[in-house]
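**Student:** dropping a prediction and its sequence here:
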Amino acid sequence: MKKKIWIGVLSAGIALGGAISVSAMSKGTINSSQSSANQEYISMDKAKEIALNKINGTVESIELDHKFNHAYYEVEIKKNHIDFDVYIDAVTGNIRGVHKDVSNKKYINQGQHKDQQISVTKTAITTEQAISIAKKEIDGTVTKVEKDEDDGMIKYEIELQSNQGEVDIDIDANTGKIIEIDYED
């Protein structure tokens, strides 16, 4: 008999707790102000500008990410052969953090692939031009831009979100020609 009473009390407590949670969520009192799901984002260009004001170097890539219902830009910058990741709130534009990759400095100082590292930054077209080429081909929002070397060819890897889903476009960084378009399901 005592077990039945405890089960009833426990069930009532769970139901009451659920009702209070639903009520609080409908009133917006549970951390809904932290969500960036329905808010307008700053542009990638603005995120790049903010990041370069913090770390003056060469932007290697920009990516829009989401974590725990919060959107942010991750801007990768190379300065004096050191990689920095600058994290920028996609709604407010505030810098959320900076990560410095010191392991790359040791690699460069040993003289390994030093010329390769420098060649990746020298291209005929800029990141902005590569984005423009990609957007002429696919109508969408750019979520990631990265400069990379693949089999001796320097290319821009541009990720767009379109009405067709996610689309990856590779563009030759010297000629501006589209190398590959990959539609992801």
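**Tutor:** Here it is on my side, so go on.
**Student:** every contact and neighbour count from this point should use C-alpha atoms.
**Tutor:** OK.
**Student:** which ones are touching Gly165?
**Tutor:** Tyr183, Glu184, Asp185 (C-alpha atoms under 8 Å, 6 or more residues apart in numbering).
**Student:** could you redo the last one with a cut-off of 7 Å?
**Tutor:** Glu184, Asp185 (C-alpha atoms under 7 Å, 6 or more residues apart in numbering).
**Student:** what about the strands in this structure?
**Tutor:** 58-67, 70-79, 82-89, 95-101, 140-150, 153-162, 165-172, 178-183 (DSSP state E).
**Student:** what packs against the first one?
**Tutor:** Using 3 or more C-alpha pairs under 7 Å, 6 or more residues apart in numbering; DSSP states H and E as the contact criterion, the elements in contact with strand 58-67 are strand 70-79, strand 140-150.
**Student:** quick one: those strands as CSV, columns for mean neighbour count and distance to Ile171 too.
**Tutor:** Conversion of those to CSV gives the following (neighbours: other C-alpha atoms under 10 Å; distance: least, C-alpha to C-alpha, whole Å):
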stretch, mean neighbour count, distance to Ile171
strand 70-79, 22, 19
strand 140-150, 19, 9
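**Student:** what about versus this one:
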Amino acid sequence: MKKIIYIPAAIGALAFGGVVFANTQNSEVPATNPTTNEVENQTSSNSVQENFLSFDEVSSKALGIANGTITDIELDQTARTPHYEVDIWADGYEYDLKFDAVTGEVLEQKKEREDRDDDFDDKEVGAADENLISSDEAIKAAQAVAKGTVDKVELDREDGMVYYEVEIEDGRTEHEIYVNAVDGSIVGHETDDDDDRD
């Protein structure tokens, strides 16, 4: 008689364990859905980015305001309104401009007397500014090395050489490409995998 009581109890425990296991398995199913959502979010963010003005278009708008040398262009997607920030040196003044990344509307415009920092000194560059390639030409040279979205272009000087630093993101890797600002040659290329930055 005792054997009969233990067998139904063991069967009941197994059945209960099976139900708990099945519920645990079912509760994990939704956890796989975020992958689909992540793909959808990435796709929608890519489609939004496709609506952004190109660096060429923003350069043209900026140079229409201040005809000089673009020293920095950066796309800021983290702000409430994605925008480009553009710095230009022209006629002894520094222009700081912000453009809506989609419409191209000027969001902010500042003009200050030129006050270059130590690593980009007037005396070192001076009239040579006229002989520099444009930021658009630097971007084209950099994109011949790495395809992707340009995040930033900056004109800088080091060890007597003036160069553009172009940052390109291809979805997996961030590229920093250094382009000689006089002849457009590639003088450096550094990469950083997205996994390394997490």
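**Tutor:** It's in. Since the model is a prediction, treat every value here as computed from it, not as a measurement.
**Student:** TM value for the aligned chains?
**Tutor:** Here the TM-score for the pair of chains, by TM-score structural alignment, normalised by the length of the first structure, is 0.67; 144 aligned residues with a C-alpha RMSD of 2.5 Å.
**Student:** follow-up on the earlier one: can I get the helices and strands packed on strand 58-67 of the first structure in TSV with distance to Tyr107 of the first structure?
**Tutor:** Shown next, in TSV, are these (distance: least, C-alpha to C-alpha, whole Å):
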stretch	distance to Tyr107 of the first structure
strand 70-79	14
strand 140-150	17
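**Student:** can you tell which of those is closest to Thr121 of the first structure?
**Tutor:** Smallest distance to Thr121 of the first structure across these (C-alpha to C-alpha): 8.1 Å, for strand 140-150.
**Student:** quick one: map Val182 of the second structure onto the first structure.
**Tutor:** Under the alignment by TM-score structural alignment, Val182 of the second structure pairs with Asn174 in the first structure.
**Student:** again, but for Gly92 of the second structure
**Tutor:** Match for Gly92 of the second structure (TM-score structural alignment): His81.
**Student:** what's the burial count for the residue nearest to its match when sequence neighbours are not counted?
**Tutor:** Computed as C-alpha to C-alpha, 6 or more residues apart in numbering, the closest residue to His81 of the first structure that is not its neighbour in sequence is Lys105, at 6.1 Å. The tally of other residues near Lys105 of the first structure (other C-alpha atoms under 10 Å) stands at 13.
**Student:** pretty sure Lys105 of the first structure sits against Phe84.
**Tutor:** No: in this structure, Lys105 of the first structure is not within contact of Phe84 by C-alpha atoms under 7 Å, at 11.3 Å.
**Student:** list the residues that contact both of those two?
**Tutor:** What both Lys105 of the first structure and Phe84 touch, as defined by C-alpha under 7 Å, 6+ apart, is an empty set.
**Student:** from the centroid of the second structure, which residue is nearest?
**Tutor:** Asp151 (4.0 Å; C-alpha atoms, centre = their mean).
**Student:** go ahead and confirm it touches Gly171.
**Tutor:** No: judged on C-alpha under 7 Å, Asp151 of the second structure makes no contact with Gly171 at a distance of 11.9 Å.
**Student:** now do Met130 of the first structure against Glu159 of the first structure, distance only.
**Tutor:** Actually, residue 130 of the first structure is Ala. It isn't Met. Distance, Ala130 of the first structure to Glu159 of the first structure, using C-alpha to C-alpha, to the nearest Å: 11 Å.
**Student:** hmm, back to that, and the equivalent of the residue nearest to the centre of the second structure over in the first structure, what is it in contact with?
**Tutor:** Under the alignment (TM-score structural alignment), Asp151 of the second structure maps onto Thr143 of the first structure. By C-alpha under 7 Å, 6+ apart, the residues touching Thr143 of the first structure are Glu63, Leu64, Glu159, Leu160, Gln161.
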